[in-house]
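In: with the sequence up front, the predicted model follows.
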Amino acid sequence: RIGTPRTPFPLLPLALLMHFSNFVAFSHRVTLSIAIVAMANGTGQWGLNNISSEGPSAGPVHPNGSFLQDATGARVYDWSSETQGVILSAIFYGYLLTQIPGGYLAGLLGGKLVAGAGLLVSSALTLLTPLASDLGAAYLVGLRVAQGMAQGVIIPAQFTLWAKWAPPLERSRLVNFSSAGISFGIFLTLIVGGVISHSLGWPSIFYIFGGVGCVCCLLWFSLVYKDPQSHPFIGASEKEFITSSLTQQGSSHGRTVPISAMLTSLPLWAISVAFFSNYWLYITLLTSLPMYMKTVLHFNIREGGFLSSLPYIASWFSGSLVGLLADLLLSKNICSLITLRKLFSALGKTMLIPSAFLVAVSYMDSNYITAVVLLTLSLVIRSLSGAGCLINHMDIAPRYAAQSLPSTFGTISGVITPSAVGFFTSQVFIVEEGLPKRDPLAERNSRAR
């Protein structure tokens, strides 16, 4: 039950708008992961044009007074793998800083205002990314940190909205459907971003997705309401149903937060550890998969973007179904809430199957079909935790769900993994200089013949 005949709109449109906002927010996050394949020296497709810094019409000049461009005319930068790792991880530094303050502000000011403001700032900074890149890597890192700070408030603010809108028996499907926008945003950005970069140049990725974000903000501020009481079109029966189903969880936390009780809560720490391991897998793929397709499997940016996107469309589909299944099990009294959360958490993460698939991928340096299948299975199985540990904090403390301690703990992995990948990648390249090298591209073509 998502509405009544008198009020068909309140919850489903809210879920759709949150789905769209998550789509936009994570498209902003992943644009750099796909664009950096073309932005960085030695990783993009080269047009081999030396263009004077005075302008493209100056023609080839001495290398000391020139910079490189790719085949579309977009500038290419001389960034090491370590620098690329720092750039990719920068957004998570900012994201880490604002999740808890963002949740607190959402409790005071309302989830609509805080989430909308974060999305608007993220959209503006996405539009400015090409300019920051031209100014230098340090400017780009600073911009991405600021963008992470803007994005860090979005998810906590959404939990504030759901705490006031989502009836307990509908919570799994609503939250999972809105969260599925994350996977769909990554999917579409990877598949479209590769084509845009290949055809129009990598700066166009940021201009297009930044513009889409501005449109989303317009819809958000026009159509989202902070609670059922402020919605002008909701019927009295629907308003009564929602508010009565949420009476046991109490009102908003106001200005007080039980910090001591939160820090000493074993269930909360268990959820936080689950968040960390879950985010570790997800962020590793989010930041590194396009580069893996380029440097290991030797696909160009368009092909690599398409293949990188396949696991995410599968994750989007499975994540949407998981919420429906969880609510069905609860509504039919097939299992209790605590059993349900433990079951989906165990299936999604604790059994380590997704991580095992990722380990297996490291041995697939020429078999791209098997690699993509394993990556897809890894994210599909991980999506089961969307009805488990990733929503469990709303069950145990709905009044403080926006405080985002578990999500903050999980984001620490986002700070670590891109830099770690950049460091280990540079060490592998150093070792490879003294070793005979295989050619996965030649092996793939040989099997095709």
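Out: Everything's here; your move.
In: going forward, measure contacts and count neighbours with C-alpha atoms only.
Out: Will do.
In: next, the buried residues of the helix or strand hosting Thr425.
Out: Per DSSP states H and E: Thr425 is located in helix 405-432. Of all the residues in helix 405-432, those buried under the rule 16 or more other Cα atoms under 10 Å are 405-423.
In: can you give me the strands in this protein?
Out: 46-52, 66-70, 75-76 (DSSP state E).
In: most packed of the ones you listed?
Out: For those, average neighbour numbers computed from mean count of other Cα atoms under 10 Å are highest in strand 75-76, which has a mean of 23.
In: chain center to that strand: distance?
Out: Relative to the centre of its chain, strand 75-76 is centred 26 Å away, using Cα atoms, centre = their mean, to the nearest Å.
In: contacts for that strand?
Out: For strand 75-76, the external contacting residues (Cα atoms under 8 Å, 6 or more residues apart in numbering) are Ala38, Met39, Ala40, Asn41, Gly44, Phe67, Leu68, Gln69, Asp70.
In: one more: stretch 297-305?
Out: Stretch 297-305 is contacted from outside by 34, 37-38, 44-45, 190-195, 197-198, 290, 293-294, 365-366, 368, 440-441, using Cα under 8 Å, 6+ apart.
In: which of these count as buried?
Out: 34, 37-38, 44-45, 190-195, 197-198, 290, 293-294, 365-366, 368, 440.
In: quick check: Leu140 touching Ser133?
Out: Yes. Counting by Cα atoms under 8 Å, Leu140 does reach Ser133; the two are 5.3 Å apart.
In: spatially central residue for the protein, please.
Out: The centroid of the chain falls nearest to Phe26 when counting by Cα atoms, centre = their mean (4.2 Å).
In: pasting the second one now:
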Amino acid sequence: MAKDFGWDKIQTGGVLSAFFYGYALTQLVGGRLADSFGGKRVLALGVLGWSLATFVTPLAAAGGAIPLVAARVTLGAGEGVAFPAVHSLISRHVPKDRQSTAVAAVTAASYGGAAFAFGVTPAVVLAGGWEAAFYTFGAAAIVWFPFWAASSFKVVNDAGGGGKYGADSAGKTGVIDEWLALVKTREVRAICVAQFAQSWGGYGLLSWLPTYFEEALGVPLGDLPAFTVLPYFIQGIVGVGSGVVADQWLREGKFSTKFIRRAFQTVGMVGPAVCLAGAAVLGGAGATDANVFAAAVLVDVGLALSALTLAGVSVSHLDVAPRHAGLVFATGNTCATIAGIIAVPLSGWVLEATGQSWSAVFGVIAVLYVVGAALWWAWVGDEPVPEDSL
């Protein structure tokens, strides 16, 4: 699309980042609605909304910048309710000693979706143009929706919530006051900081990874799947494994909940930081073919290691705020989305300003990973926040 419309890196980054504005817009609303009324309907509306926005993107692009950005914002708004709704569902319908595994499995499925998309999109684009990719993925909801509509769930945890799930503390304090009280706790701040730092790298790499492999490392478009699919495939395996291991350790009492959350999150952030630093050195100008291959491997390994955080920050809200799991997850994910809003276009600007220096982009990501990991280690909690403090 960028080549057809003659966009530079800054313009491309602007179009990519428009998604995150919509994504940030609906996080808290989606989390609160899911906590109050259950996540099934909220997730269904989100999927249908983002699928429609995907399908009409080629038409929007033909209409100019404003319709295209509107379609991207709408896409983000639909996807924004998804994970808060899912995590609210997990809080209510999955036994507590299986929740790390459930979170890991659901998120690993999203990695699988990314791997599938990276794998098939180049072939779809080469066969039918970039428009065909949007039509294909936009229509996928037609397959999913009937199965979701027919599903049902049993409540196994008294996670609170409003609506048919009973009254909660928001009735006493108001939703805004309750949310502010949650954000003021050190445990929720730990989630927010870790999500921001981690997603700066995650969203930045997700958006720019094909460009990095094609332009910096010289990988042709048709060969991209060999480089861009593997990390997400490995992420899925590592993610599910981390959830299973974390739950097993908790059931056996080998380690405390806090130690498990600290360990998985720290390795899942510092490990990618080290890998990206190595890739920045090996993949610089004038690199040999061997060094270019090593840089690609390091980027892939770093992305795979980040899946360890599925047993860290991705499940921490279930430890510290089970009654408000959707709202707290949405708060952390909003911080993550803000990171995407900043990181994607800023990375494009850095590339333009530094003469396409991917070392500079990776260096910023690595520093944020390390800082985020340090603050997470200091602030993470493992017990529910006292209700009388909200």
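Out: Everything's here; your move. Remember, predicted model here, so these are calculated numbers, not experimental data.
In: and Ser315 of structure 1, what's its match in structure 2?
Out: Aligning on TM-score structural alignment places Ser315 of structure 1 opposite Gln235 in structure 2.
In: likewise Trp280 of structure 1?
Out: When structure 2 is aligned by TM-score structural alignment, Trp280 of structure 1 is paired with Trp200.
In: Leu140 of structure 1 too?
Out: Leu140 of structure 1 maps onto Leu68 in structure 2, by TM-score structural alignment.
In: show me where the stretch 301-449 of structure 1 has helices.
Out: 301-331, 337-345, 353-361, 368-382, 389-396, 405-432, 440-448 (DSSP state H, counting those that start in this stretch).
In: mean deviation, the longest one versus structure 2?
Out: Its matched residues in structure 2 lie on average 1.2 Å from helix 301-331 of structure 1 after superposition (mean Cα distance after the TM-score superposition for structure 1).
In: and that helix, how far from the chain's centre?
Out: Offset of helix 301-331 of structure 1 from its chain centre (Cα atoms, centre = their mean): 13 Å.
In: what residues sit buried inside that helix?
Out: 301-324, 326-328, 330.
In: how many residues are close by Asp78 of structure 1?
Out: 14 (other Cα atoms under 10 Å).
In: what sits closest to it if chain neighbours are left out?
Out: Asn41 (4.8 Å; Cα to Cα, 6 or more residues apart in numbering).
In: matching Leu33 of structure 2 against structure 1, which residue comes up?
Out: When structure 1 is aligned by TM-score structural alignment, Leu33 of structure 2 is paired with Leu105.
In: so the nearest residue to that match once chain neighbours are set aside versus Ile391 of structure 1, what's the distance?
Out: Ranked by Cα to Cα, 6+ apart and with sequence neighbours excluded, the top spatial neighbour of Leu105 of structure 1 is Val114, at 7.1 Å. As judged by Cα to Cα, to the nearest Å, Val114 of structure 1 and Ile391 of structure 1 stand 20 Å apart.
In: isn't Gly13 of structure 2 up against Ile342?
Out: No. Using Cα under 8 Å, Gly13 of structure 2 makes no contact with Ile342, being 9.8 Å away.
In: where do the helices of the stretch 151-300 of structure 1 begin and end?
Out: 154-165, 171-200, 203-223, 236-245, 259-263, 266-295.
In: most packed of those helices?
Out: Mean neighbour counts for the helices of the stretch 151-300 of structure 1 (mean count of other Cα under 10 Å) peak at helix 154-165, with a mean of 27.
In: what stretch of structure 2 does that helix fall on?
Out: Helix 154-165 of structure 1 maps onto residues 82-93 of structure 2, going by TM-score structural alignment.
In: the matching stretch vs structure 1, average distance?
Out: Mean deviation for stretch 82-93 of structure 2: 0.9 Å (mean Cα distance after the TM-score superposition for structure 1).
In: and for that stretch, what's in contact with it?
Out: Here stretch 82-93 of structure 2 makes contact (Cα under 8 Å, 6+ apart) with 27, 30-31, 34-35, 38-40, 42-43, 46-47, 99, 102-103, 153-159, 318, 322-327, 329-330.
In: can you rerun that using 6 Å?
Out: By Cα atoms under 6 Å, 6 or more residues apart in numbering, the residues outside stretch 82-93 of structure 2 that reach it are 31, 34-35, 39, 43, 154-157, 159, 325-326, 329-330.
In: and if you look at stretch 343-356 of structure 2?
Out: Contacting residues not belonging to stretch 343-356 of structure 2 are listed as Lys9, Ile10, Gly13, Gly14, Ser17, Trp200, Gly204, Ser357, Val361 [Cα under 6 Å, 6+ apart].
In: and that stretch, how far out from the chain middle?
Out: Here stretch 343-356 of structure 2 is found 21 Å from its chain centre; the criterion is Cα atoms, centre = their mean.
In: again, but for stretch 240-249 of structure 1
Out: Mean-position distance between stretch 240-249 of structure 1 and its chain equals 31 Å (Cα atoms, centre = their mean).
In: count the residues that sit near Ala124 of structure 1.
Out: That count, for Ala124 of structure 1 with other Cα under 10 Å as the rule, works out to 17.
In: aligned partner of it in structure 2?
Out: With TM-score structural alignment as the criterion, Ala124 of structure 1 pairs with Leu52.
In: which residues does the residue lying closest to its match once chain neighbours are set aside contact?
Out: The shortest distance from Leu52 of structure 2 to any non-neighbouring residue, by Cα to Cα, 6+ apart, is to Gly138 (6.1 Å). Residues in contact with Gly138 of structure 2, defined by Cα under 6 Å, 6+ apart, are Ser51, Thr54, Phe55.
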